[in-house]
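Need coordinates for the following:
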Amino acid sequence: MKKYFIIALITLFFSCNSSAQKSNQKENEKVTFNVTKTEAEWKAQLTKEQYFILREAGTERPYSSPFNNNHKKGVYHCAACNVPLFKSEHKFESGSGWPSFDRVIEGNVAFGTDTKIGYTRDEEHCANCGGHLGHVFNDGPKETTGKRHCINGDALTFVEDKE
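All right, here's what the predicted structure looks like:
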């Protein structure tokens, strides 16, 4: 009986990861972005860490980004194409180990579905170049948006306000 329960549990786990959840994009549909480059061009432009995050949808180690403790006023841009993504006034300390924001700069961040780790997450990428940024969760500050945009620091550059 215990053996059948374990088999049923494993079957249920894998069946919940259906192909319908894998992508909102049609099978042969190719997404195009304003900034497109070959993989060789991206490798030449980006650091090894930036390439891993932005082009291979990797994740940096938690607490490794200097942006976790950045409290200056300014705007966080995409490290690949320099489009503005997040304002410092929307950054908050989430305790997650990654820079976190409660909102995006509208129109500059796009969303998709990520099922690589066995369950569905809302993935974020730069709407201008398609670079992977991180994920968005519904456990952010309740007094603002309730969202936590959990972003890899290596996907960002920071432009400080000149005031």
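
Every contact and neighbour count from this point should use C-alpha atoms.
Noted.

Give me the most central residue, this protein.
With distances taken as Cα atoms, centre = their mean, the residue of the chain nearest its centroid is G134 (1.5 Å).

want to put them side by side, so please do this one too:
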Amino acid sequence: QEHTTVDLLPPCTCRDSQLDGVDTRLGADSNGERGVMAEAKKKKHVFSVKKSKKEWREQLTREEYRILRRGGTQAPGCGEYNRIYPKTGYFACKGCDNPLYSVNSKFPDSGWVAFDQCYWSKGECHVGTRRDGIGIELICNRCAGHLGHVFYGENHTAKNERH
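Next up, the predicted model:
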């Protein structure tokens, strides 16, 4: 599907189009688990995009590589995504173009881009999780790119989940 890049700041790229066959649901599974953690416990995931360190370094800028492949964090308040709220489209992984979040799931936060709901399709969440010593790390379910962390119970939105 064709889409237009709005901005190119890691870890996501905003695309100006709609997706067919993608659900933005966020609900409890049969065990009562919510959101991305429920999906993470279901099965071992195999990433469909695999590249060498050299290939990633050729594709990404130094800063993009530091964030997506090394788990770095952007400085708070940097980047255009903190200031723009597109009316249509979605945010995609900078590493593999996997659709991650609808523009409708973005909300104002304390310095970083924040979302409260990720995309699902074919019964699988587009955003995965793993424990990383800091908390619950969010990763792209296609290329394992670092997206940030998930936080619960902050009451920023009705979904009570911040990505």
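
List the TM-score for the superposed pair.
Overlay of the two chains. TM-score (TM-score structural alignment, normalised by the length of the first structure): 0.66; 116 aligned residues with a Cα RMSD of 1.9 Å.

circling back to that earlier point, which helix or strand contains the residue nearest to the centre of the first structure?
For G134 of the first structure, the enclosing helix or strand under DSSP states H and E is strand 132-137.

In that strand, which residues have enough neighbours to count as buried?
132-136 (16 or more other Cα atoms under 10 Å).

repeat for stretch 117-125 of the second structure
For stretch 117-125 of the second structure, by 16+ other Cα under 10 Å, it's 117-120, 124-125.

what's the answer for stretch 56-73 of the second structure, then?
56, 60, 63-69, 71, 73.

What of stretch 92-109 of the first structure?
92, 94, 97-104, 108-109.

Could you list which of those residues belong to strands?
92, 100-101, 109 (DSSP state E).

Distance of the aligned partner of V127 of the second structure in the first structure relative to K87 of the first structure?
Matched by TM-score structural alignment, V127 of the second structure corresponds to V109 in the first structure. Shown here: V109 of the first structure relative to K87 of the first structure, a distance of 13 Å by Cα to Cα, to the nearest Å.

Equivalent analysis for L133 of the first structure, please.
Separation of L133 of the first structure from K87 of the first structure (Cα to Cα): 15 Å.

helix, strand or coil for K44 of the second structure?
For K44 of the second structure, the assignment made with DSSP: H, G, I helix; E, B strand; the rest coil gives coil.

and it, what is it in contact with?
Contacts for K44 of the second structure (Cα atoms under 8 Å, 6 or more residues apart in numbering) come out as none.

what span of the first structure lines up against stretch 137-144 of the second structure?
So stretch 137-144 of the second structure sits over residues 123-130 in the first structure, by TM-score structural alignment.

Between the two ends of that stretch, how far is it?
11 Å.

what's the answer for stretch 93-112 of the second structure, then?
16 Å.

Identify all contacting residues around it.
8-13, 24, 49, 59-60, 68, 74, 76-78, 82, 85-92, 113-119, 126-127, 140, 142-143, 145.

make it 6 Å
Outside stretch 93-112 of the second structure, the residues that touch it by Cα atoms under 6 Å, 6 or more residues apart in numbering are 10-13, 76-77, 89-92, 114-119, 126.

Check which residues of that stretch are buried.
Buried, per 16+ other Cα under 10 Å, within stretch 93-112 of the second structure: 93-107, 112.

And it, how far out from the chain middle?
6 Å (Cα atoms, centre = their mean, to the nearest Å).
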